[in-house]
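Q: sequence unknown, structure follows:
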């Protein structure tokens, strides 16, 4: 097969896998849109818990409910379809990878999804309730009635989910940098003091301006950084290129002058 034919066949396979992914996303979107109201109620629990008793969130725009539920359904469908999408991506690139690269790529993909879900779950369980209690505590001091627009709540929630989902990918980034040879686990350990300061800076930007919320992000980031150092060293040892190891073994006595075994 010529290079041109091989390139075309790869494009056809890529198109087919993208179509398969889109079909699953659309099917999941239909299911999620049907249950979008229940999904939105579940995602709004931190808001309901923080609101004063007897009050409910509102929509200030007539079309706000439709667009908000559509966004919720679509993003939920993408998240639910993520394993299938990643499988299609893996099936496309895996034939061109060496065995030691497969040993590294598959754990990297699985861990990235895992840490993404952990970050979103952490934000939903701990950060959002603390943030809205902090906001409403200040609003109550003015004596005004507290009313929350659900559309604005979802925009804020999406930003929080996105921010925490990305920051919880710190171990994955460390593993990738070490595998690419850009840094070493020892260099990551030496940069620990700067990471601690940076974690509190990032927490101050992404969270409400109170000490509790900042610690809720800074401390997990520091722990994730330490976890990333350990995982990077572990995966680097498990996914070494066998050919490189063979070259290192051959670089011993065989690389110099031969050693005579004959007795004088």
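A: The structure has been received and is ready for your questions. The shown structure was predicted, so the numbers you read here are calculated from the model rather than taken from an experiment.

Q: Every contact and neighbour count from this point should use C-alpha atoms.
A: Fine.

Q: ok, now which ones touch residue 108?
A: For residue 108, the contact set (CA atoms under 8 Å, 6 or more residues apart in numbering) comprises 172, 175, 176.

Q: Mind checking what secondary structure the first one has?
A: Look at residue 172: counting by DSSP: H, G, I helix; E, B strand; the rest coil, its state is helix.

Q: That one touches residue 229, doesn't it?
A: No: in this structure residue 172 lies outside contact range of residue 229 using CA atoms under 8 Å: 9.9 Å.

Q: so which of the contacts of residue 108 comes closest to residue 184?
A: Using CA to CA, residue 175 is the member of those that sits closest to residue 184, with 9.6 Å.

Q: Now the closest residue in space to that closest one that isn't next to it in sequence: which helix or strand?
A: Distance criterion CA to CA, 6 or more residues apart in numbering; nearest residue to residue 175, sequence neighbours excluded, is residue 232 at 4.3 Å. Assigned by DSSP states H and E, residue 232 belongs to helix 211-238.

Q: What of residue 16?
A: Taking DSSP H and E as the criterion, the element that holds residue 16 is helix 3-34.

Q: Got another one to weigh against that:
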């Protein structure tokens, strides 16, 4: 059905709502397909991906242990096992967990497709030159998101698990961790890092709208650095190598955001 337009050639409010509805429908369909694929391989996803950081031979632990032995640093990652036992306390706990994990995996798998749908929705409001950047926008944003997911999975998550599993208030207490609690840590860490790596994209749009400037980001750079260092200190062992491994990528993201804001702020603005 053709969309009705007013005398200025613009879509009506109801037409925008219709387009938004179809955006949600198509995005949900993409997530559902991704979830079905993830559910099909759920055993491999749980054993080889989600629960892999609970094994002492996980790649991150081995790399940090080798670095610690080579440079005489903290040996907290040189372990044969993580002192945590995962339990499920609800009758339907494992089945429900399988379903929701498949949905989260579906979101990650379908992320580029969701971006494409969002781009189709906002593209009518963009200039012709900006519309031509669709491929670059989707590719760049997707790449940043997946880099964030990888960063969260291979660095932040194992560092957090190792720290929390070995933190003790008494030898009497045993870490029998509920399945929901463990998966909450995994999902929160991975998705948060994926979204955090979208900072340059977010800054671009905020700068485009005039809400953020490069001068503002430079002014508060020292505060951002302090926050980054605090986060790195909390999730890593007390050695410089581990802390810098987490700190450097986040600082690079912040500095890249400043450059993007500076370049965007220089773009001439129209009266509109």
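A: Sure, I can see it. Here the structure is a predicted model, which means the values were calculated and not measured.

Q: which element follows the helix holding residue 232 of structure 1 toward the C-terminus?
A: Downstream of helix 211-238 of structure 1, the next assigned helix or strand under DSSP H and E is helix 242-250.

Q: contact partners of that following helix?
A: By CA under 8 Å, 6+ apart, the residues outside helix 242-250 of structure 1 that reach it are residue 100.

Q: Please say which position in structure 2 the residue nearest to residue 175 of structure 1 maps to.
A: Alignment note (TM-score structural alignment): residue 232 of structure 1 maps to residue 261 of structure 2.

Q: give me the number of residues near its match?
A: Residue 261 of structure 2 has 27 neighbouring residues, counting by other CA atoms under 10 Å.

Q: Also residue 82 of structure 1?
A: Number of residues near residue 82 of structure 1 (other CA under 10 Å) recorded here: 16.

Q: Give me the nearest residue to whatever residue of structure 2 lines up with it, chain neighbours excluded.
A: Mapped onto structure 2 by TM-score structural alignment, residue 82 of structure 1 lines up with residue 111. Sequence neighbours aside, residue 142 is the residue nearest to residue 111 of structure 2 in space, at 7.0 Å (criterion: CA to CA, 6+ apart).

Q: mind listing what the one you found touches?
A: Residue 142 of structure 2 sits next to 111, 112, 115 when contact means CA under 8 Å, 6+ apart.

Q: Correct me if wrong: the second one contacts residue 135.
A: No: between residue 112 of structure 2 and residue 135 no contact is recorded; they are 10.6 Å apart, counting by CA under 8 Å.

Q: Those two: who's more crowded?
A: Neighbour totals were compared for residue 112 of structure 2 and residue 135, and residue 112 leads with 20 against 12 (other CA under 10 Å).

Q: That one and residue 145 of structure 2, how far apart?
A: Counting by CA to CA, to the nearest Å, the separation of residue 112 of structure 2 from residue 145 of structure 2 is 9 Å.

Q: Now for the residue nearest to residue 175 of structure 1: which residues touch it?
A: Per CA under 8 Å, 6+ apart, neighbours of residue 232 of structure 1: 171, 174, 175, 176, 178, 179, 185.

Q: Between those, which sits nearest residue 137 of structure 1?
A: For the contacts of residue 232 of structure 1, the nearest to residue 137 of structure 1 is residue 171 (35.1 Å; CA to CA).

Q: Now do the same for that closest one: its match in structure 2.
A: By TM-score structural alignment, residue 171 of structure 1 lines up with residue 200 in structure 2.

Q: what number of residues lie near its match?
A: 21.

Q: swap in the one 4 residues further on?
A: When neighbours are defined as other CA under 10 Å, residue 204 of structure 2 has 22 of them.
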